[in-house]
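**Student:** Give me a 3D structure for the following:
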Amino acid sequence: MTAPPDPAGGADTAIEVELALSGRTVTVPPGTSILSAVEEAGVQVLSSCREGTCGTCETPVLDGVPEHRDSLLTERERAAGDTMLICVSRARTPRLVLEL
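**Tutor:** As a prediction, this is how the structure comes out:
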């Protein structure tokens, strides 16, 4: 699954995602979803739609700033930045720490 384009028009760049519970760090290449990269690293995550509409892959964000590309979270939830849908969203910072 590829990540949808940045709604602000910026280019995707590689990001580092630290998985706090499993102790792994995953590099997510441009155009690849965080969910896909995490699964390729062998970490199982519940997911369903892979389109940012169902909320199954909603994941707590412990550090970093998510770039929300889903159509489910409210503006208040997006502004809080403490959760994200990893099937489509990326990061505004070069590194995220997720509760995975």
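**Student:** Please count neighbours and contacts with C-alpha atoms only from this point.
**Tutor:** OK.
**Student:** And the helices in the protein?
**Tutor:** Per DSSP state H, the chain carries helices over the ranges 34-40, 75-80.
**Student:** most neighbours per residue, which of those?
**Tutor:** Of all the helices of the chain, helix 34-40 has the most neighbours on average by mean count of other CA atoms under 10 Å, namely a mean of 19.
**Student:** Name the residues that touch that helix?
**Tutor:** 1-2, 17, 26-28, 44-45, 86-90 (CA atoms under 8 Å, 6 or more residues apart in numbering).
**Student:** rerun that using 6 Å as the cut-off
**Tutor:** With CA atoms under 6 Å, 6 or more residues apart in numbering as the test, helix 34-40 has contacts from V28, I86, C87.
**Student:** another one to check against the first:
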Amino acid sequence: MLDVVRDAVPGVPYSCEEGYCGSCETRVLAGIPEHHDTVLSEDERRTGRTMMICVGRARSSRLVLDL
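**Tutor:** Below is the predicted model of the structure:
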């Protein structure tokens, strides 16, 4: 996901690209994220309000991010 986002928003923050630093945390406006990071708690994952876009994926057919 990060590669696609970087094409649209070249200045998007990121660092480790492995899901453990949290610098790419992005707010989810719509859709269901699939989490593969080690930053968010289980409660934060359940709410689906943010995600780490370096390792995250979309569970829904559409995912809208606050970029």
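**Student:** Overlay the chains and give the TM-score.
**Tutor:** In this superposition the chains share a TM-score of 0.94, using TM-score structural alignment, normalised by the length of the second structure; 66 aligned residues with a CA RMSD of 0.7 Å.
**Student:** possible to save the helices of the first structure as TSV with distance to V65 of the first structure?
**Tutor:** Conversion of the helices of the first structure to TSV gives the following (distance: least, CA to CA, whole Å):
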stretch	distance to V65 of the first structure
helix 34-40	14
helix 75-80	10
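**Student:** Please say which position in the first structure Y14 of the second structure maps to.
**Tutor:** For Y14 of the second structure, the aligned position in the first structure is S47, judged by TM-score structural alignment.
**Student:** re the thing from before, for the contacts of helix 34-40 of the first structure, which one is nearest E99 of the first structure?
**Tutor:** E99 of the first structure lies nearest to I86 out of these, by CA to CA, at 11.5 Å.
**Student:** hang on, the earlier thing: and the match of Y14 of the second structure, how many neighbours?
**Tutor:** Residues near S47 of the first structure, counting by other CA atoms under 10 Å, number 17.
**Student:** Kindly report the same for L40 of the second structure.
**Tutor:** A count of nearby residues for L40 of the second structure, using other CA under 10 Å, gives 19.
**Student:** Return the residues in contact with S60 of the second structure.
**Tutor:** Taking CA under 6 Å, 6+ apart, we find S60 of the second structure in contact with G31, I32.
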